[in-house]
Each structure stands twice: as C-alpha cells, then as structure tokens.
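Peer 1: based on what follows, work out the 3D shape:
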Amino acid sequence: MSAPSTAAAHRGLRRFRAPAPPPPERCELCGIELAGRHRHLVDTRNRGLACACPPCALLFEQAGAAGGQFRTVPDRFLSDPDHRLDDVVWDRLRIPVGVAFLLDNTTLGRAVALYPSPAGATESELEPSAWQAVHDATRLAGLLAPDVEALLLRRTEDRIECHLIPVDLAYELTGRLRMLWRGFDGGAEARAALADFFADVARRAREPHEEARRP
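Peer 2: The predicted structure is shown next:
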C-alpha cells in the first residue's frame, strides 16, 4: 500500500485540530475589543441590538443622543407582586405560550408583544385595548422605558409573574430557548432554563417603591 501524499496527510490532521476560537467581540460603534459581559445599545432605526463599550454606553444613556437612533439598555429589574394581571388580561394578549415580553416600540409607534418559539422571538400584534388593560393591571407598564426595557410576563397554573427587565435579556432568553427547544412545548431542558431565568430575575428585582428611594 502506498503512503498517503503530504497534502492528504495534512487534510487528515486538520480533522483532529481544535476549532479556532471565535473572534473577540468588539464595540459596534468605536471598534474597541470587549472583555466579558458588556452593555448593549438599541438601534431604534434598524430595530436591533449593538454591543457597546462602557464609554459608548455612557454616551448614549441620555434619550435623544445622536438623534435618538441609539439608546443604552439600562440595568434595572423591577417586580410588581401586587399586580392585577389575570387570565382575562392574559387572554386579551393572544399569546399562544406561557411567556411573553411586551415593549413600547417608538419606531412602530405602538406596543408589541414577543414570545419565545422554536424560531426565536416571534412578534405578535398587540391591540391598544389589550395594552391599556396591562397598564391598568400593573404599575410597571407605566415605568417602562420605551425601546430599552421589557415587561416580562409568565403564566403558570396558579399565577402570573410580572417583571420589568432590560430588553437585551429578553432577547437573550428567547435565543437560549430556541437552542434548547424540543418537541411541541419546548421540552424539559427549555423549561428548566426558563425556571432558572425567572429565579434570577426575581432575585435581582426590586419593587417600584424601592426603586424610587434609590439615590
């Protein structure tokens, strides 16, 4: 048997090489390399998220900076244990799964509802009357910063959870559930990830009156 050619041997060795590490994340405004977790900006014009370094995130914290195209996603978590969201309000949202996040989209000029699915974040039209019903049922809806914060809702057998979270985490949740989704209802692994996510949100969240006392 003849020995393999040098080129063939190299191709065989490449199969055993460790994959190349992904390129480092960079700030999408100034290009500086980012280390670890970092802030995000909402690109209101293109309805997307952009990674940002601390100086760029600080620059766009004020609403209306640079014509309002970019807005820094804040880092606050609020919960409303006294909300009046019930099955009647939930049914008006017309969400086919038990988790949704609502946000006030200034580009569209209306509130939208999104929910996780095997395809990622699925957007659903939100009737003005349904959005008003949410406003009437929880004070968090009135505190929601447009574009950059989301009202996160989860319907369980005995209650509805209601939190205000940074919008990038809402999209992070839907992306993770998309990777884990199995079968019709998501599967055990996706349900466990969802439970862990809500437990972390509950741990980090304050009630609105506590937020008002912050310096």
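Peer 1: all contacts plus neighbour counts: C-alpha atoms, from now on.
Peer 2: OK.
Peer 1: contacts for stretch 62-72, please.
Peer 2: If you take Cα atoms under 8 Å, 6 or more residues apart in numbering as the criterion, stretch 62-72 is touched by 39-45, 57-61, 148.
Peer 1: and for comparison, fold this next one:
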Amino acid sequence: MCAEPLDERHGHAVDTGTRALLCVCGACRMLLSAGGTVVQGRYQAVPERYLYVPSLRMSEADWTELQIPVRTAFLFHNSALGRFVAFYPSPGGATESLLDLSAWDRVLAANPGLPTARPDVEAYLVDRREDGFACYLVPIDACYELVGLVRVHWKGFQGGPEAARAIDAFFDRLRRRGEVIAETGRPAGPDLAASAAARTRGASGGDRGRGGDAGGRQGSGPGSGRACAGDGAGREARP
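Peer 2: Okay, the predicted model is just below:
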C-alpha cells in the first residue's frame, strides 16, 4: 500500500470499494485500525482477534436452509450492501450463497452472547461437525486462507484425504489460537427475531459491527504473523 518493504509478518487492509485485500506495513495498519486517524475511510485494517465458540446454537434445519454444500461457511456484514453475506470455500474459490439469510438471523437470536464481528474485516466462520456446529470469529483474511487451502488441496468431487487433513489442521490451529467463548445461548423466546434484526441493523456501527470480505495470496496459518491469505492461486478474491 506504501513504499515500505514487507516481510511475511505483515498486516492486511480491506479496500471497501473494490473488496480487495491489501498488504500493509505496521504504520499503515495502525492508521487504518479502529481508533486510527483514517479509520472511517475507504481502507479498513484487518484486526487480529480470534474467538472460538465450541457449541454454536444452530440447528440442522438452519444449515439446510442456507444450502451450504460443504462443511464450512463464513458470514460477514458487508457495509456497502448493508447486510450479511455468506460464502463457502470451493475448488473455484469463495462461492457466495445467494439465498435468503433469515436462518442466520435465527442463529444470531439464539446466541445473544456471541461477540459481534466488525463490518468488512471480521467474519463468523462456521464448521459443521458430527456433534454439532462450532463457530470462530476471525479476521477476514483467515477465511480466505481457508479458501486457498481448499483450492490447492481439493481433488475430485469430495475433496479427498489431503484436503480433509488440510482443513482439519486449519481448524485445529484456530482452536489453539482462539479465546474460548463457552456459552452464547439462551432459551428461545418471542423476542428472538426482533433481537436478531436489531443486531443486524446495528452491525454497521463501529467496533460492534460485523464481518468483511477481501482476498489475496495463500498464507501459512491462521494468524501466523499476518501472512497473506487468499485463493491459493495468487489472485485477489473479490466476492
């Protein structure tokens, strides 16, 4: 982004106009971070927050309604569109789910203790497991690192054992790095839908907002010194 030389341990910023992920030096990242002097501009620094929710309150019916054909998807609040969008990794890159995301509103309502992701720079990465659903609140570049792993390792129709091992190792690294959020739910009540709608409307406000999108080059591990993340082919991923 500037003339400063970069090493592997550099940061990223999202260009909210083009949805591209840019490599930035430490000084630029500080300026573009929450609380920085130009945080309200076109470029937003990608933070380094990693949270792990082992047991997300999400039903199989919710997942089926989203029609995600693989085990994982990431959702974030796109500030330009003013709503959540959902993507999942595929051999062709990040693929958007174009369906109505009311199922995700129900998930948010059922998990009021789920920390709120910042718009355009953080995402909810959901992993469907045999015993239920786990959720990770991660920097958006971590999601595109996963997209890159899938592009590189996926073979055939079902991915193959190499892709499965790479994906499992990725989530293992996230679990080791993330701060555990043990309880996010509450019993269902008549105000759940209204609560979810209010949280969605409030997503565009500052540090309490939600997710982001962008892409770049494949990285070496979630949070591994802000290595580049992306589609695994050296191209920018711009959903």
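Peer 1: quick check: TM-score for this pair?
Peer 2: Overlay of the two chains. TM-score (TM-score structural alignment, normalised by the length of structure 1): 0.78; 181 aligned residues with a Cα RMSD of 1.9 Å.
Peer 1: still on that earlier bit, can I get the contacts of stretch 62-72 of structure 1 in TSV including distance to Asp75 of structure 1, secondary structure and neighbour count?
Peer 2: Listed next are those as TSV, based on distance: Cα to Cα, whole Å; DSSP: H, G, I helix; E, B strand; the rest coil; neighbours: other Cα atoms under 10 Å:
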residue	distance to Asp75 of structure 1	secondary structure	neighbour count
Arg39	9	strand	19
His40	10	strand	25
Leu41	12	strand	27
Val42	13	strand	23
Asp43	17	strand	17
Thr44	18	coil	19
Arg45	22	coil	11
Ala57	12	helix	22
Leu58	12	helix	13
Leu59	15	helix	13
Phe60	14	coil	20
Glu61	11	coil	15
Val148	10	coil	25
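Peer 1: turn those into TSV, including distance to Glu211 of structure 1.
Peer 2: Shown next, in TSV, are the contacts of stretch 62-72 of structure 1 (distance: Cα to Cα, whole Å):
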residue	distance to Glu211 of structure 1
Arg39	21
His40	22
Leu41	22
Val42	23
Asp43	26
Thr44	26
Arg45	30
Ala57	22
Leu58	21
Leu59	23
Phe60	22
Glu61	18
Val148	17
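Peer 1: now do the strands in structure 2.
Peer 2: Residue ranges of the strands in structure 2, as given by DSSP state E, are 11-15, 20-24, 43-45, 51-56, 72-78, 83-90, 93-97, 122-129, 132-139, 179-180.
Peer 1: of the ones you listed, which is nearest Glu162 of structure 2?
Peer 2: Closest of these to Glu162 of structure 2 is strand 83-90, at 14.6 Å (criterion: Cα to Cα).
Peer 1: which helix is the longest one in structure 2?
Peer 2: Assignment by DSSP state H gives helix 160-177 as the longest helix of structure 2.
Peer 1: how much does it stray from structure 1?
Peer 2: Helix 160-177 of structure 2, aligned to structure 1 and superposed, deviates on average by 0.6 Å (mean Cα distance after the TM-score superposition for structure 1).
Peer 1: now that helix against strand 132-139, angle please.
Peer 2: Angle between the axes of helix 160-177 of structure 2 and strand 132-139 is 70 degrees (criterion: axes from the mean of the first three to the mean of the last three Cα atoms, to 10 degrees).
Peer 1: many thanks, I have nothing further to ask.
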